[in-house]
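K.L.:
Here's my sequence, what's the structure:
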Amino acid sequence: MSNLTKSTTVYTLNNGVKIPALGLGTWQSEKGKVGDAVRIALQAGYRHIDGAAIYGNEEEVGNGIVESKVPRDEIFLTTKLWNTKHKEVEKALDESLQRLKVDYVDLYLIHWPVAQDPKTEKEYPDWDYLDTYKELQKIYKNTKKIRAIGVSNFTPKQIERLLADKDVDVVPVVNQVEAHPLLQQPELLELLKKNNIRIEAYSPLGSTEGSIRDLEDVKKIANDLGITPAQVLISWNIQRGDVVLPKSVTPERIQSNLLTVELPKEVFDQLNDLEKKHGTNRTNVPPFFDFDAN
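P.N.:
Sure, this is the predicted structure:
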């Protein structure tokens, strides 16, 4: 039998802000359902909600927060700056705050290290993610709209370039990337640990391009432990030290995903070996970004 308990793990980010290790992801959550999902999650005990402007559901997320009746200061709320807004960071943030019905977000991320002209969707020749990050720094230092800043989908080279810039004096608190047993990214993980930057794992169960929880190895481990495949994978991320962001709009799954367990060492090791056994599987590869070229 399992020893499942509600996840209460909290990490302290490099600027002293505390972040719950387990959050509700809202990417690809169906419109008309995500507000209820947020409300149900918060009422079930989640205290961390991850969103983004491009998801197109910030208003619903904001409604869910209001309807949950959970005090704002008990909730860790994240949103992200989209590629075509890199030259108007504060305006984009203000629009997100308005849709979310809040005065501040706990974490604001550059969604992708790609600064695109909204008219052409081509990358600007005179502006890139370093310029954008410096704008985030200013807002972080001079306003109360953001409690922490970070990045998302940055490669090791991009993290190194960011940290090496003489005008960057606020280290990002997180890099939100796809992370699960088939995409462990040891080089990135090592670099982030060295600089006290936390990994946030999106698509921890896989995505529409490939479900990790359907792997026979994962299903067997789940069966042996008497828990769900999702609980196996979420527990693996937390045991690894990641923030993890499973997504669901199904009430039963939302509640069961909050339950985690300390995996026996041999099980944890077995999950760590899956990438060697099955190969690397990145499920989110957008047309505008080449992970290998950066």
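
K.L.:
contacts, neighbours, all on C-alpha from now
P.N.:
Will do.

K.L.:
burial measure for P287, as a count.
P.N.:
6 (other C-alpha atoms under 10 Å).

K.L.:
so it sits in a helix?
P.N.:
No: counting by DSSP: H, G, I helix; E, B strand; the rest coil, P287 falls outside a helix, being coil.

K.L.:
How much space separates it from D128?
P.N.:
Distance, P287 to D128, using C-alpha to C-alpha, to the nearest Å: 18 Å.

K.L.:
Another for comparison:
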Amino acid sequence: MAKVPTIKFNNGQSYPIFGIGTWKSKPGEVTQAVKDAIDIGYRHIDCAYAYCNEKEVGEAISAKIAEGVVKRDDLYVTSKLWNTFHRPDLVEKGLKATLSNLGLKYLDLYLIHWPFALKEDGDMFPVDADGKTAYSDVDYVDTWKAMEEVCKKGLTKSIGISNFNKRQIERLLENATIPPVTNQIECHPYLTQMKLTQFCKSKNIIITAYSPLGSPDRPWAKPDDPQLLDDPKIKKIADKYNKTPAQVVLKYQVQRGHITIPKSVTKSRIKQNFDIWDFQLAPEDIQLINTFDCNGRICPYADAFTHKDHPFTKDEY
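P.N.:
Next comes the predicted model:
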């Protein structure tokens, strides 16, 4: 069984560079998917409160610990604070809800899922009287200070961010006593995130790449949207290495030093995605893939574009 390389965070914690994502994995399917992933050799599981499947992920973790396949210490579990828990007094409550769902005493990594806050104490996707997304004006810097507190309490070993842009990270770092260890962002050959990657690297913040396969199963995809894994240029590179297009785009992220978290609920694909440790992409192939960028963002969270803290509305990275 291949051993996944680890990457070192700015706080000294080592983290597997490759994990299984659980976004869009249905409750009825995700337990088996996570069990399969652990059997195959995955030790890093990426979760979020908003995925509404943490209980089922927790069942898989408990089962594999009970079977003696892994110990809790062997696993690296990430989850994310949802937008309706940004108010500082709700941060610990949000984390404890996740721990309860997962059946765990601590997380290895906890992220602020998005930099903008939504209306608290109600629905997960709150709307106002006009049916528009209902905002909260809680400042993500205040949320971060509460994240630092749950980290100090040992409820999570590391804290980080997700979907933050450069300006937001700079502002966070000016006010933080514990810097974020990672920024989890959408990243794939159609959205290479070169500038943000360079910036985060300069601040010793690791990039975690979500939707590295281009999220072909996203619910809002249109029939004529380009499909990353069908791209003939990627297929050509895959043929060269006798690998699949998925294996090539995953290796592309790993070789860039990005933590990579592909999602699948199909055992054969979970296994295939993991089978990327026996080849290296040549520098010229990485350079070629870099040229595929077309700012092809597929997770824009458009329902909150008018929020003051939305990360993608201005011409910035």
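
K.L.:
what's L118 of structure 2 in contact with, if anything?
P.N.:
Going by C-alpha atoms under 8 Å, 6 or more residues apart in numbering, L118 of structure 2 touches N83, T84, H86, F125, P126, T133, A134, Y135, S136, D137.

K.L.:
scratch that, Y15 of structure 2
P.N.:
Counting by C-alpha under 8 Å, 6+ apart, Y15 of structure 2 makes contact with T6, I7, K8, F9, H44, Y76.

K.L.:
Who wins on neighbours among those residues?
P.N.:
Within the contacts of Y15 of structure 2, H44 tops the neighbour count with 25 neighbours, counted by other C-alpha under 10 Å.

K.L.:
rewinding a little: of the contacts of Y15 of structure 2, which are still contacts in structure 1?
P.N.:
Retained contacts for the contacts of Y15 of structure 2 in structure 1, judged by both residues aligned by TM-score structural alignment, their matches' C-alpha atoms under 8 Å, are T6, I7, K8, F9, H44, Y76.

K.L.:
Return the set of buried residues in stretch 158-167 of structure 2.
P.N.:
Buried residues in stretch 158-167 of structure 2, defined by neighbour count with 16 or more other C-alpha atoms under 10 Å: S158, I159, G160, I161, S162, N163, F164, N165, K166.

K.L.:
Map the third one across to structure 1 for me.
P.N.:
Mapped onto structure 1 by TM-score structural alignment, G160 of structure 2 lines up with G150.

K.L.:
From what I see, its match and N175 are in contact.
P.N.:
Yes: with contact defined as C-alpha atoms under 8 Å, G150 of structure 1 and N175 form a contacting pair (6.2 Å).

K.L.:
count of neighbours near the alignment partner in structure 1 of P262 of structure 2?
P.N.:
By TM-score structural alignment, P262 of structure 2 lines up with P246 in structure 1. By other C-alpha under 10 Å, 25 other residues sit near P246 of structure 1.

K.L.:
tell me the contacts of P246 of structure 1?
P.N.:
Applying C-alpha under 8 Å, 6+ apart, we find P246 of structure 1 in contact with L22, G23, L24, G25, Y202, S203, P204, L205, I234, N257.

K.L.:
what sits against the third one?
P.N.:
Residues in contact with L24 of structure 1 (C-alpha under 8 Å, 6+ apart) are V38, A41, Y46, H48, I49, D50, L245, P246, K247, S248, I254.

K.L.:
can you give me the strands for the stretch 151-294 of structure 1?
P.N.:
If you assign secondary structure with DSSP state E, counting those that start in this stretch, the strands in the stretch 151-294 of structure 1 sit at 174-178, 198-202, 206-207, 210-211, 243-245, 259-260.

K.L.:
Out of these, the one nearest E95 of structure 1 is which?
P.N.:
Closest approach to E95 of structure 1 among those is made by strand 174-178 (21.8 Å; C-alpha to C-alpha).

K.L.:
which helices and strands does the closest one pack with?
P.N.:
With contacts taken as 3 or more C-alpha pairs under 8 Å, 6 or more residues apart in numbering; DSSP states H and E, strand 174-178 of structure 1 sits against strand 149-152, strand 198-202.

K.L.:
Can you tell me what sits against that strand?
P.N.:
With contacts defined as C-alpha under 8 Å, 6+ apart, strand 174-178 of structure 1 is touched by 13, 149-154, 192, 197-204, 282, 284.

K.L.:
Setting aside sequence neighbours, what's the nearest residue to K64 of structure 2?
P.N.:
V70 (6.1 Å; C-alpha to C-alpha, 6 or more residues apart in numbering).

K.L.:
I7 of structure 2 versus that neighbour, what's the distance?
P.N.:
To I7 of structure 2, V70 of structure 2 is 20 Å away according to C-alpha to C-alpha.

K.L.:
Distance to Y140 of structure 1 for the contacts of P246 of structure 1 - can I get that in JSON lines?
P.N.:
Shown next, in JSON lines, are the contacts of P246 of structure 1 (distance: C-alpha to C-alpha, whole Å):
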{"residue": "L22", "distance to Y140 of structure 1": "24"}
{"residue": "G23", "distance to Y140 of structure 1": "22"}
{"residue": "L24", "distance to Y140 of structure 1": "24"}
{"residue": "G25", "distance to Y140 of structure 1": "23"}
{"residue": "Y202", "distance to Y140 of structure 1": "24"}
{"residue": "S203", "distance to Y140 of structure 1": "28"}
{"residue": "P204", "distance to Y140 of structure 1": "29"}
{"residue": "L205", "distance to Y140 of structure 1": "32"}
{"residue": "I234", "distance to Y140 of structure 1": "31"}
{"residue": "N257", "distance to Y140 of structure 1": "32"}
